[in-house]
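In: Model the structure of this input:
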Amino acid sequence: MAATTAQPMASLPSGLEICTSAPDIFYLPELVFGGLVWILVASTHVTPPNPLGWVMFVSVFCFVLTFLWMIIFAAGGHKNSSGWAAADFAYHFLAVIFYLSAGVDLAYITFRAKTDLQFRYYQIDIAAVVFAFVSTLLYFIHAILSIVRWKNF
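Out: Model prediction:
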């Protein structure tokens, strides 16, 4: 008899397992830091509104989709399909690109407006920039771990 070398197929978590599995443990920190970016940007007033509109779009879009994605995974709506593993990577990679562009825009606006703003608003904008880049890092780690899971499916 020949020995089998088949590796076990990876699986997507459901229920409370999303709080303990490798890439899915990042859902809650992504929601917290993304929500902080949303709140901090909404609490200040900066003169060029268009780039801040992009930052608000990114933070709200990623917050809502991450929440929905977490609910789908928790409910087991993925049915342990490799297509969902690929979609998980695609969404988180898109979120990385969005948050990176939003963080750079926000940092540039904050840097340019540092003399025009009150110090309190400047501090809030700096915090929003930091949280935007922390969110970018969290989504990046999630995307890397998601592609590893997808490739092992």
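
In: use CA for all of it now, contacts and neighbours both
Out: Noted.

In: which non-adjacent residue is nearest Thr44?
Out: Distance criterion Cα to Cα, 6 or more residues apart in numbering; nearest residue to Thr44, sequence neighbours excluded, is Tyr121 at 6.0 Å.

In: Could you list the residues in contact with stretch 141-153?
Out: 9-11, 22-24, 26, 82, 85-86, 88-90, 92-93 (Cα atoms under 8 Å, 6 or more residues apart in numbering).

In: Could you pull out the buried residues of that stretch?
Out: 141-143, 145-147, 149-150, 153 (16 or more other Cα atoms under 10 Å).

In: Now the second one, please; I'll put the structures next to each other:
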Amino acid sequence: MASTTSGDVLPTGGRVFITFPDLFFIPEFVIGGLVWILVASTRVMPDNPLGWVMFVSVFCFVGTTLWFFIFICGGNQSSFWPAMDAGFHFLAVVFYLSASVDLAYITFLKGEVLSLIGDLKNYRLDISAVVMSHVATLLYFLHAIFSAIRWKRA
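Out: Here you go, the predicted structure:
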């Protein structure tokens, strides 16, 4: 894997697929999309915490998509982009961590009720969403840490 050094600018074009930490873009798309799909496919009770989870998953999915296309098209060559890259991913970590904790807590509370009434399909979807949400948090965290290291080297 290629890595950006202190003299390099942020990668553009096809280099996005081989530079570290930018190769996290694709797993962030996939896992973030799975969180979005899994939460959207279950019953939304209570509305407010799961609404926050949906907002975070859609915001991060759209933000990562825009960020990825900016990198692919080469619009990231100004001196402020490394700081913005680290900042966006740290914001995504904070958002996803709060959403993951909310989702895990709501799933825990719903699990007791859903297991009593025999609605295990929705409970399993909720558990899958919790796992994928925590994996997305980890991916964004790793991307944020390595983006901050790259920013400080530049």
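
In: Superposed, what's their TM-score?
Out: After superposition, the two chains reach a TM-score (TM-score structural alignment, normalised by the length of structure 1) of 0.93; 146 aligned residues with a Cα RMSD of 1.1 Å.

In: hang on, the earlier thing: can you lay out the buried residues of stretch 141-153 of structure 1 as CSV showing distance to Ala132 of structure 1?
Out: Output for the buried residues of stretch 141-153 of structure 1, formatted as CSV (distance: Cα to Cα, whole Å):
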residue, distance to Ala132 of structure 1
Ile141, 14
His142, 15
Ala143, 16
Leu145, 20
Ser146, 21
Ile147, 22
Arg149, 26
Trp150, 26
Phe153, 31
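
In: Among those, which lie within helices?
Out: 141-143, 145-147, 149-150 (DSSP state H).

In: ranges for the strands of structure 1?
Out: With DSSP state E as the criterion, structure 1 has no strands.

In: so how far is the lengthiest helix in structure 2 off the chain centroid?
Out: If you go by DSSP H, structure 2 has its longest helix at helix 81-117. Here helix 81-117 of structure 2 shows a centroid-to-chain-centroid distance of 10 Å under the convention Cα atoms, centre = their mean, to the nearest Å.

In: and the gap between the residue mapped onto Phe20 of structure 2 from structure 1 and Thr66 of structure 1?
Out: Using TM-score structural alignment, the equivalent of Phe20 of structure 2 in structure 1 is Ala22. Noted for Ala22 of structure 1: a distance of 16 Å to Thr66 of structure 1, by Cα to Cα, to the nearest Å.
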